[in-house]
Every structure is written in structure tokens, then in C-alpha cells.
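A.B. asks: sequence and predicted structure below; questions after.
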Amino acid sequence: MSRSVVDPHLRLVRDVTPRSSGCEECLTLGTPWVHLRLCLTCGHVGCCDSSPLRHARAHANRLGHPIVQSLEPGESWRWCFVHEMPV
């Protein structure tokens, strides 16, 4: 997909609030994460692809919520898991 084309998944983006201060699944399991990603459809907080369990990607695949935003301080980029590119 060309960057000049608007990602159709952006229609799923909502005004969300993070549901937790860490990866929801990692907090439950007691496992570590590297970086956090915010689901822009429902507010789920999951761990990144560099984390051992990759919960943000699993959430996107399981629920069809493909757009995430970095929750790292000073970062505001967004990513589409379907198209594997920034949006």
C-alpha cells in the first residue's frame, strides 16, 4: 500500500483511554515486556513485537483492531498491523 493512500483501517480509530499502565496480559501472567502499544479501537494496552509474548499484535489479530499507537514517552507514531506500515 502506498503512503499516499489513506489506510482504510483508520476508520476503526476511536478516542480511547489506556485501560492499564502496562501490558494487560503480561501484568496478569507476571511476564516482562519491552515497549507498550495502545489499541486505538478499544484502549487495550499490549506489549510490542520486541517483547517475548507480542500481546499487541495478538490482540489486533484476535479482535480485528489493527491500528496501535506507541505508548512510549515522547513517541506518537501509529502502526497498522494489517498493512505492516505506519499510518
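C.D. replies: Here it is on my side, so go on.
A.B. asks: when you work out contacts or count neighbours from here on, use the C-alpha atoms and nothing else.
C.D. replies: OK.
A.B. asks: for the spatially most central residue of the chain, which three-state class applies?
C.D. replies: Nearest to the geometric centre of the chain sits residue 68, at 3.1 Å (C-alpha atoms, centre = their mean). Classification of residue 68 using DSSP: H, G, I helix; E, B strand; the rest coil returns strand.
A.B. asks: check residue 46 too.
C.D. replies: Assignment for residue 46 (three-state DSSP): strand.
A.B. asks: in this model residue 25 seems to touch it, though I could be wrong.
C.D. replies: Yes - Residue 46 lies in contact with residue 25 (C-alpha atoms under 8 Å); the separation is 7.2 Å.
A.B. asks: what residues do the two have in common as contacts?
C.D. replies: Residues touching both residue 46 and residue 25 (C-alpha atoms under 8 Å, 6 or more residues apart in numbering): residue 55.
A.B. asks: neighbour-wise, which of these two wins?
C.D. replies: With neighbours defined as other C-alpha atoms under 10 Å, residue 46 and residue 25 compare such that residue 46 has more, 32 against 19.
A.B. asks: the structure to be compared is supplied as follows:
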Amino acid sequence: MTGEGGWAVAPDGGRPHGSPCTHLDLLAGSDAPLPAGPAVCSACEARGWTWVRLRRCATCGHVGCCDSSRGRHAYDHHVLSGHPVVRSLASDEDWAWCFTDEVFLVRGA
């Protein structure tokens, strides 16, 4: 199933029957520009930590660091808010992740 903006669950060889995502509609407005200035993980910045990659919440726009970062603040945001989907903010990545359904989401799949 493809959602608004052409987003769909990425093929997963480990789950041959596929796994759906019920949150594709959240990605419809996820291309909105970030506020002026560099994107940062404010929770890491407040602690003087660095991060590996940043993720943006598709529900509210919160920016947090990825699971490979020390703080894992994007995941923490999901746990605290219940917001299910994040998009990668890395310039060389164009995918999203649904924490709830545990699937990668890609454009035009």
C-alpha cells in the first residue's frame, strides 16, 4: 500500500509476506522546511554531546538523534509522545522509519 506523497513500506526479505504500516498518512507534510539555522538534537546539544544522524518526527517536527547516537533522542521522543514515524534528515538518505510497525518506509516503492 502506498500513502500520500508516494511513501510505502520498503520490501523486507526477512518478512516475505510483508508488514503493513498504518501511519503512511503522517508523511504527507514531512517535506516541510526546517526552521532557520542548522538542524540539531537539542537534547544532545544541552548535554554537550554529539550525534551521528538526525531524525524528524513526522507528527510534530521534533528533531532528535538516531539510534546510533549516544542519546537515541528520536526514539525517546517516540516513547514519550507516542508519535510513530520519523524521517531521516541526512542529505544522503530519503527514508522514514515507523517505530510502531517496525518498518522502513521509502518513496515510490
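C.D. replies: In hand now; what should we look at? Because the structure is predicted, anything quoted here is derived from the model rather than measured.
A.B. asks: still on that earlier bit, and the counterpart of the residue nearest to the centre of structure 1 in structure 2, how far is that from residue 47 of structure 2?
C.D. replies: In structure 2, residue 68 of structure 1 lines up with residue 86, judged by TM-score structural alignment. When distance is defined by C-alpha to C-alpha, to the nearest Å, residue 86 of structure 2 is 22 Å away from residue 47 of structure 2.
A.B. asks: just residue 64 of structure 2 next, same as before
C.D. replies: According to C-alpha to C-alpha, residue 64 of structure 2 and residue 47 of structure 2 sit 13 Å apart.
A.B. asks: with residue 18 of structure 2 instead?
C.D. replies: In this structure, residue 18 of structure 2 lies at 40 Å from residue 47 of structure 2, with C-alpha to C-alpha as the measure.
A.B. asks: who has more neighbours out of the two?
C.D. replies: Applying other C-alpha under 10 Å to residue 18 of structure 2 and residue 47 shows that residue 18 carries more neighbours, namely 13 against 9.
A.B. asks: list the buried ones in the top helix by length along structure 1?
C.D. replies: The longest helix of structure 1 (DSSP state H) is helix 55-63. Buried positions in helix 55-63 of structure 1, judged by neighbour count with 16 or more other C-alpha atoms under 10 Å: 55, 56, 57, 58, 59, 60.
A.B. asks: average offset between it and structure 2?
C.D. replies: In the superposition against structure 2, helix 55-63 of structure 1 averages 0.4 Å from its aligned positions (mean C-alpha distance after the TM-score superposition for structure 1).
A.B. asks: packing partners for that helix?
C.D. replies: strand 36-39, strand 45-47 (3 or more C-alpha pairs under 8 Å, 6 or more residues apart in numbering; DSSP states H and E).
A.B. asks: thought residue 65 was touching residue 10 of structure 1, still the case?
C.D. replies: No - counting by C-alpha under 8 Å, residue 65 is not a contact partner of residue 10 of structure 1; they are 10.0 Å apart.
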